[in-house]
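Asker: What follows is a protein structure lacking sequence information:
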């Protein structure tokens, strides 16, 4: 009932139609995003593309592994409406047909008894009502930052600052991947880069993906030297003023406690999503069993 398709076997017209009509509206599952982040991605389908589940894959040591690429938070099952029975079929097929390192499901998928991670978002609504949900300390920080200048800038203008201050990517090759991804998003008109300036100098910057009715916060960084200006909070507040009436604001989550607390301080709503991952020991055992 669930079929596995190699990348070259996918009918992308039917795939894109399924995504466009899905209740999930999962940005990460879009063909152009997956083609850039995981060019060999494969697909599980139910029926005639009634439900679909993209699976990013890499080949290492002559073995193919299913693993989420950098900058892709959630994939999972997309279809006309949530269906726990069909989602369970996909889950079983994923485990049977792939060697899994790490896979993250969409927050709407009802996959039970798995590890969960947290994402945070603010639903579209009136800005003044949203601001009332800010934590007291966050309201104060935003108020103190009003001397800053909020400005949309070109990626080329902000990139030196981003490369110097971006945290969370220890490997140089991963930093290069981020740089290429930002340029790619800019080339397909999905990227917006904004900054907070103090005395005409960038002291914080954010990169955003804007699609449909959602703003995704891809990256947010500030300068340690100018942390006292609360520039990151200032940027988020300015973005909410601009977009909250028409767009959900998606923080895209974080495993870092300090960053998670920062997101929560704007009154954001937690959206848990299920992940399937295996330890190195479990991977070795699975590899032996699948031979």
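Answerer: In hand now; what should we look at? Values in this document were obtained by computation on a predicted structure and should not be read as measured data.

Asker: From here on, just use CA atoms for contacts and neighbour counts.
Answerer: Noted.

Asker: all helices in the stretch 101-250 of the chain, in order from the N-terminus.
Answerer: Listed in chain order, the helices of the stretch 101-250 of the chain (DSSP state H, counting those that start in this stretch) span 127-131, 136-144, 155-165, 172-187, 231-243.

Asker: Compare the ones you listed and give me the one nearest residue 101.
Answerer: Ranking the helices of the stretch 101-250 of the chain by proximity to residue 101 (CA to CA) places helix 172-187 first, at 18.2 Å.

Asker: Can you list the buried residues in that closest one?
Answerer: If you call a residue buried by 16 or more other CA atoms under 10 Å, then helix 172-187 has these buried ones: 175, 178, 181-182, 184-186.

Asker: Using a markdown table, lay out those residues together with distance to residue 214.
Answerer: Below are the buried residues of helix 172-187 laid out as a markdown table (distance: CA to CA, whole Å):
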| residue | distance to residue 214 |
| --- | --- |
| 175 | 25 |
| 178 | 21 |
| 181 | 19 |
| 182 | 18 |
| 184 | 19 |
| 185 | 15 |
| 186 | 17 |
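
Asker: re earlier: right, so the helices of the stretch 101-250 of the chain: which one is the most enclosed?
Answerer: The highest mean neighbour count among the helices of the stretch 101-250 of the chain, using mean count of other CA atoms under 10 Å, belongs to helix 231-243: a mean of 21.

Asker: Compute the inter-axis angle for that one and helix 136-144.
Answerer: For helix 231-243 against helix 136-144, the angle by axes from the mean of the first three to the mean of the last three CA atoms, to 10 degrees is 80 degrees.

Asker: Output the contacting helices and strands for helix 231-243.
Answerer: Judged by 3 or more CA pairs under 8 Å, 6 or more residues apart in numbering; DSSP states H and E, helix 231-243 is in contact with helix 136-144, strand 191-198, strand 201-211, strand 214-222.

Asker: follow-up on the earlier one: okay, the helices of the stretch 101-250 of the chain in a markdown table with distance to residue 196 next?
Answerer: Converted to a markdown table, these look like this (distance: least, CA to CA, whole Å):
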| stretch | distance to residue 196 |
| --- | --- |
| helix 127-131 | 20 |
| helix 136-144 | 12 |
| helix 155-165 | 11 |
| helix 172-187 | 19 |
| helix 231-243 | 6 |
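
Asker: Take this one as well and set it beside the first:
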């Protein structure tokens, strides 16, 4: 039996790039798919392709920044397929801009799509899900990428959403994970530091796995998948050593940075703490 047989999933931003690959792969694995995209003709092309492949797909076009559209996607899924078992929060945008020259309107738009879109769609989906899986699109840019700070901030938020939702929804049987992929898409092409990499189809098996029951024990994880390498990323945690004193003054703190911490863990030097 196909790994997603009998399941119904919503995939946002599925008109092209990673979303298109996720939708096609999930459908090939047996899922019925709601194809969302802000551009309806692109969403229809993907739904038609899935139908030609013998799969099931319907379109729910509109922006994830509209909470009513988020509700409509879920309603479309339950009306067409009788249930919703999965959500892939793939819709996202990015751009490069130096600090001091960024456009507030573009900043606001990016945060609304990448952060509020993820929140709106998750908020709508969990009301109808009876167990299942949510997959968010993260990025290692969450640690801070020069000339893409708005995008980095949005992906830091997605990491927080993933961890918090996974903990909150555990008792409802809903798993929440994020993938941090590298694939050559229009979005990747907008990254001036990006290097050629594999097509979106190389990432799709990971998303299908996380949507499936075979990943029943996997939740709250940030999964890096790039250049043929797969690994789980830890949530932010203190670097060792952790130093403790009853009281700290400026000299004590300076000594910790300049001597003890730098000598014990070179990571402090890598993150910009130098003598």
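Answerer: The structure has been received and is ready for your questions. From a predicted model like this one, the values you see are computed outputs, not experimental measurements.

Asker: tm score of chain vs chain?
Answerer: Once superposed, the chains reach a TM-score of 0.29 (TM-score structural alignment, normalised by the length of structure 2), with 121 aligned residues with a CA RMSD of 5.5 Å.

Asker: Between the helices and strands packed on helix 231-243 of structure 1, which one is closest to residue 156 of structure 1.
Answerer: Across these, closest to residue 156 of structure 1 is strand 191-198 (CA to CA), at 9.6 Å.

Asker: can you list the residues that contact the closest one?
Answerer: 147-155, 158, 182, 185-186, 202-210, 231-232, 234-235 (CA atoms under 8 Å, 6 or more residues apart in numbering).

Asker: The helices and strands packed on helix 231-243 of structure 1: which one's closest to residue 117 of structure 1?
Answerer: That would be strand 214-222 among these, by CA to CA, at 17.1 Å.

Asker: list the helices and strands the closest one packs on?
Answerer: Under the contact definition 3+ CA pairs under 8 Å, 6+ apart, strand 214-222 of structure 1 sits against helix 155-165, strand 201-211, helix 231-243, strand 248-250.

Asker: Which of the ones you listed sits closest to residue 104 of structure 1?
Answerer: So among these, strand 248-250 is nearest, using CA to CA, at 16.6 Å.

Asker: For the residue lying closest to residue 215 of structure 1 once chain neighbours are set aside, which residues are in contact?
Answerer: Excluding its sequence neighbours, the residue lying closest to residue 215 of structure 1 (CA to CA, 6 or more residues apart in numbering) is residue 249, at 4.9 Å. By CA under 8 Å, 6+ apart, the residues touching residue 249 of structure 1 are 121-124, 214-217, 240, 243.

Asker: what's the farthest-apart pair in the residues you listed?
Answerer: Most distant of the contacts of residue 249 of structure 1, by CA to CA, are 124 and 217, 14.8 Å apart.

Asker: if I look at residue 86 of structure 2, how far off is residue 207 of structure 2?
Answerer: Going from residue 86 of structure 2 to residue 207 of structure 2 by CA to CA, to the nearest Å gives 11 Å.

Asker: Give me the neighbour count for the closest residue to residue 202 of structure 1 other than its chain neighbours.
Answerer: Distances taken as CA to CA, 6+ apart place residue 196 nearest to residue 202 of structure 1, at 5.8 Å, with adjacent residues excluded. Neighbours of residue 196 of structure 1 under the rule other CA atoms under 10 Å: 27.

Asker: And residue 283 of structure 1, how far from residue 102 of structure 1?
Answerer: From residue 283 of structure 1 to residue 102 of structure 1 the distance is 11 Å (CA to CA).

Asker: among the helices of the stretch 101-250 of structure 1, which is nearest residue 19 of structure 1?
Answerer: Using CA to CA, those put helix 172-187 closest to residue 19 of structure 1, at 19.4 Å.

Asker: The closest one vs strand 191-198, what angle?
Answerer: Using the same axes, to 10 degrees: helix 172-187 of structure 1 against strand 191-198 is 110 degrees.

Asker: now for helix 172-187 of structure 1, which elements pack on it?
Answerer: Using 3+ CA pairs under 8 Å, 6+ apart, helix 172-187 of structure 1 sits against helix 155-165, strand 191-198.

Asker: so where's the longest strand in structure 2?
Answerer: strand 174-181 (DSSP state E).

Asker: all strands for the stretch 51-200 of structure 2, in order.
Answerer: 56-59, 86-89, 132-137, 174-181 (DSSP state E, counting those that start in this stretch).

Asker: okay, those strands, which one's buried deepest?
Answerer: strand 86-89 (a mean of 28).

Asker: tell me what that one is packed against?
Answerer: strand 8-11, helix 117-126, strand 132-137.

Asker: wait, which of the ones you listed is closest to residue 151 of structure 2?
Answerer: strand 132-137 (12.1 Å).

Asker: Need the contact partners of the closest one.
Answerer: If you take CA under 8 Å, 6+ apart as the criterion, strand 132-137 of structure 2 is touched by 85-90, 118, 122, 158, 162, 173-181, 207, 210-212.

Asker: 7 Å - rerun?
Answerer: 85-90, 173-180, 211 (CA atoms under 7 Å, 6 or more residues apart in numbering).

Asker: so who does residue 253 of structure 2 touch?
Answerer: Applying CA under 7 Å, 6+ apart, no residues qualify as near residue 253 of structure 2.

Asker: So for residue 15 of structure 1, which of the helices and strands packed on strand 214-222 of structure 1 sits nearest?
Answerer: Nearest of those (CA to CA): strand 201-211, 18.2 Å.

Asker: Give me the angle between the closest one and helix 172-187.
Answerer: 70 degrees.

Asker: in strand 201-211 of structure 1, what counts as buried?
Answerer: 202-210.

Asker: mind putting those in a markdown table, distance to residue 58 of structure 1 included?
Answerer: Listed next are these as a markdown table, based on distance: CA to CA, whole Å:
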| residue | distance to residue 58 of structure 1 |
| --- | --- |
| 202 | 38 |
| 203 | 37 |
| 204 | 35 |
| 205 | 32 |
| 206 | 30 |
| 207 | 27 |
| 208 | 27 |
| 209 | 25 |
| 210 | 28 |
